[in-house]
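Chemist: Coordinates for the following, if possible.
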Amino acid sequence: METISTAKSHGGVQGVYRHQSAVTGTPMTFAVFVPPQAANGPVPVLWYLSGLTCSHANVMEKGEYRAAASAHGVIIVTPDTSPRGEGVPDEKDNWQFGSGAGFYLDATQEPYAANYRMYSYIVEELTALIAAEFPADMSRQGIFGHSMGGHGALTMALKHPDRFASCSAFAPITEPSSADWSRPALEKYLGVDQAAWRAYDAVALIADGRRFPDFLVDQGTADPFLNTGLRPQLLADACQKAGIPLTLNLREGYDHSYFFISTFMADHIAWHASRLAR
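Modeler: Down below sits the predicted model:
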């Protein structure tokens, strides 16, 4: 693991790191904020998954999470959204697919299967690296994310309720198998058989019997993608049918940007911290 940079912030350390991934076959960059409480021993870990077009840097620079993470003594891990580099298949004129748009799945279709394995990268490889290199209490983990990253957080939590004690999302893509901006990506990554898409669709996973203790979702009412890509009511309906408690906050006048995310970031971290303290 290579350290790219470190900086002191709110008593802790914000670092950016790079390593060669065996899972994606590429160098991968990620960021980790370690709060001051870690000087006294391992602390809980909160994973943040970013949205379309983003990298680890967007939330690190605009998410305003460090004050709350320091207050609650939580490590924040922010992975990249996709593999990158020369030789990695991409559609440079399509912001909804390829670089910056890995959808947190393991691709099965060529030419993407060799590199686009963000699900296994995060759940297996990066998890092992965080456990080995940072003062992380891996028995206390939560996960959250934004948009495409909210979709990833929901699906990973539903498939690993034994690992994640908490899950929340900002404006998540709730049913990517039927959303305008994710259906084409799922077909390219996973093939035309839509049965394969269900493993990466929160609403479908719940319908298929997956469960989680509770969810928190914040959604801006002025989000331009609200009715075409996000559709939180689909998640609300699925959770109601399955008996999964869901707190869905519709935030009047907020859009899809980090102005929205940073406004409610501290609320989400406090919500996670209360569950990770158990």
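
Chemist: contacts, neighbours, all on C-alpha from now
Modeler: Fine.

Chemist: Check the offset of the longest helix anywhere in the chain from the chain's centre.
Modeler: Longest helix in the chain by number of residues (criterion: DSSP state H): helix 258-276. Distance of helix 258-276 from its chain centroid, counting by CA atoms, centre = their mean, to the nearest Å, is 14 Å.

Chemist: got it, and stretch 55-70?
Modeler: Worked out by CA atoms, centre = their mean, stretch 55-70 lies 13 Å from the chain centre.

Chemist: tell me which residues of that stretch are tucked away?
Modeler: Ser55, His56, Ala57, Val59, Met60, Gly63, Glu64, Tyr65, Arg66, Ala68, Ala69, Ser70 (16 or more other CA atoms under 10 Å).

Chemist: Show me the residues you listed that map onto strands.
Modeler: The members of the buried residues of stretch 55-70 all map outside strands under DSSP state E.

Chemist: now those residues in a markdown table, with distance to Pro36?
Modeler: A markdown table is the format used below for the buried residues of stretch 55-70 (distance: CA to CA, whole Å):
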| residue | distance to Pro36 |
| --- | --- |
| Ser55 | 25 |
| His56 | 21 |
| Ala57 | 21 |
| Val59 | 20 |
| Met60 | 17 |
| Gly63 | 19 |
| Glu64 | 17 |
| Tyr65 | 14 |
| Arg66 | 11 |
| Ala68 | 12 |
| Ala69 | 9 |
| Ser70 | 7 |
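
Chemist: To check against the first, give me the structure of this:
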Amino acid sequence: MKQVSASKAYEGVQHVYSHPSEACGGEMTFALYLPPQAEKSTVPLLWYLSGLTCTHQNVMDKGEYRRAASEHGVAIICPDTSPRGADVPDEKDNWQFGQGAGFYLDATQEPFSRHYNMRRYILSELTDLVAENFPVDMKRQGIFGHSMGGHGALTFALRNPDRFRSVSAFAPIVQPSTADWSRPAFEKYLGSDPANWREYDATNLIEGGSRISEILVDQGTADQFLDNGLRPWLLRDACQKAGIDLTLNMREGYDHSYNFISTFMADHIAWHAARLAA
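Modeler: Prediction:
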């Protein structure tokens, strides 16, 4: 692991690291903010998963999370969204697939299965690296994300309810197996049989019996992807049938951008911190 940068913010430190990844077959980069409380004791760890076209950098620059993380004593880790490098298969003219669009799954189809293993990378490889090297309490983990990252956060939490105490999302893709901007990627990564996609679909997981106690979602009503890509009402219906406590805040006039995310970022961090308290 190599430190790329470190910068003081709100009495804590914003770190960026790179490291070789076996799961992704190349060098990966992640950001980690450690609040000032981490100087004296271990702190809860909150994972933030970014959306399509993003890297670890976008939320660092636009997400405005450090003040709230410092206030509540929560570490925030921001992985990249996909493998990177000249040897990684890509479709440079398709922002919904390839580099920047890993969809937090483990690909089964060639030539993508060598590199596109973001689920294994985050839940196993990066987790082990963080646990071994930083003052974080791995018994107090939460997860949230935006859009594609909201999809990742929901599916990771539903599949690992004993690991993640809390889960929230900004404008998540709640049913990627049928959404216009994710179904083609699923077919390329996972093959043509939709049965193989269910484990990466939040509504399918809930319908199949996966359970978590509660979910927080914020969604802008002026989001340009609301009707064709995100469709939060599908998650609402699935949660109602399953008895999962979903708080779905429809935010009037907000779009899909980081202007929306940064507006409600502190609310989400406070919500997670309350559930990650010792």
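
Chemist: ok, back up a step: so which of the buried residues of stretch 55-70 of structure 1 is the closest to Tyr112 of structure 1?
Modeler: Ser55 (18.8 Å; CA to CA).

Chemist: Would you confirm that the closest one contacts Gly102?
Modeler: No: if you go by CA atoms under 8 Å, Ser55 of structure 1 and Gly102 don't touch, sitting 10.7 Å apart.

Chemist: what residues do these two have in common as contacts?
Modeler: Thr81, Ser82 (CA atoms under 8 Å, 6 or more residues apart in numbering).

Chemist: average distance between the longest helix of structure 1 and structure 2?
Modeler: Here helix 258-276 of structure 1, set against structure 2 after superposition, deviates by a mean of 0.2 Å using mean CA distance after the TM-score superposition for structure 1.

Chemist: picking that back up, which one of the buried residues of stretch 55-70 of structure 1 is nearest to Trp95 of structure 1?
Modeler: Ser55 (12.8 Å).

Chemist: For the residue nearest in space to the middle of structure 2, list the residues it contacts.
Modeler: Taking CA atoms, centre = their mean, the centroid of structure 2 lies closest to Leu49, which sits 2.3 Å from it. For Leu49 of structure 2, the contact set (CA under 8 Å, 6+ apart) comprises 78-81, 143-146, 148-150, 152-153.

Chemist: Glu175 of structure 1 now?
Modeler: Here Glu175 of structure 1 is in contact with Asp201, Ala202, Val203, Ala204, Leu230, Arg231, Leu234, Leu235 (criterion: CA under 8 Å, 6+ apart).

Chemist: buried subset of those?
Modeler: Buried among those by 16+ other CA under 10 Å: Asp201, Ala202, Val203, Ala204, Leu230, Arg231, Leu235.

Chemist: Next, the mean deviation of the helix or strand containing Lys188 of structure 1 compared to structure 2.
Modeler: Per DSSP states H and E, Lys188 of structure 1 falls inside helix 183-190. Taking mean CA distance after the TM-score superposition for structure 1, the mean distance separating helix 183-190 of structure 1 from the aligned residues in structure 2 is 0.1 Å.

Chemist: which is the next helix or strand following that helix?
Modeler: Downstream of helix 183-190 of structure 1 (by DSSP H and E), the next one is helix 202-207.

Chemist: And the next helix or strand after that next one, what does it pack against?
Modeler: Later in the chain than helix 202-207 of structure 1, the nearest helix or strand by DSSP H and E is strand 215-220. Counting contacts by 3 or more CA pairs under 8 Å, 6 or more residues apart in numbering; DSSP states H and E, strand 215-220 of structure 1 packs against strand 164-170, strand 246-251, helix 258-276.

Chemist: tell me the angle strand 215-220 of structure 1 makes with helix 258-276.
Modeler: For strand 215-220 of structure 1 against helix 258-276, the angle between stretch directions is 170 degrees (axes from the mean of the first three to the mean of the last three CA atoms, to 10 degrees).

Chemist: Whatever helix or strand comes next after strand 215-220 of structure 1: how far from the chain's middle?
Modeler: Using DSSP H and E, the next helix or strand after strand 215-220 of structure 1 towards the C-terminus is helix 232-242. When C-alpha coordinates are averaged (CA atoms, centre = their mean), helix 232-242 of structure 1 and its chain have centres 20 Å apart.

Chemist: next one: stretch 28-40 of structure 1
Modeler: With CA atoms, centre = their mean, you get 17 Å for stretch 28-40 of structure 1.

Chemist: Could I get the full set of strands for the stretch 1-150 of structure 1?
Modeler: 2-9, 12-20, 27-34, 43-49, 75-78, 136-146 (DSSP state E, counting those that start in this stretch).

Chemist: for the contacts of Glu175 of structure 1, which one is nearest Pro42 of structure 1?
Modeler: For the contacts of Glu175 of structure 1, the nearest to Pro42 of structure 1 is Ala202 (30.9 Å; CA to CA).

Chemist: I'd like to know how far the residue nearest to the closest one when sequence neighbours are not counted sits from Phe144 of structure 1.
Modeler: Distances taken as CA to CA, 6 or more residues apart in numbering place Thr155 nearest to Ala202 of structure 1, at 5.2 Å, with adjacent residues excluded. Going from Thr155 of structure 1 to Phe144 of structure 1 by CA to CA, to the nearest Å gives 11 Å.

Chemist: Those two: which has the busier surroundings?
Modeler: Phe144 (29 against 26; other CA atoms under 10 Å).
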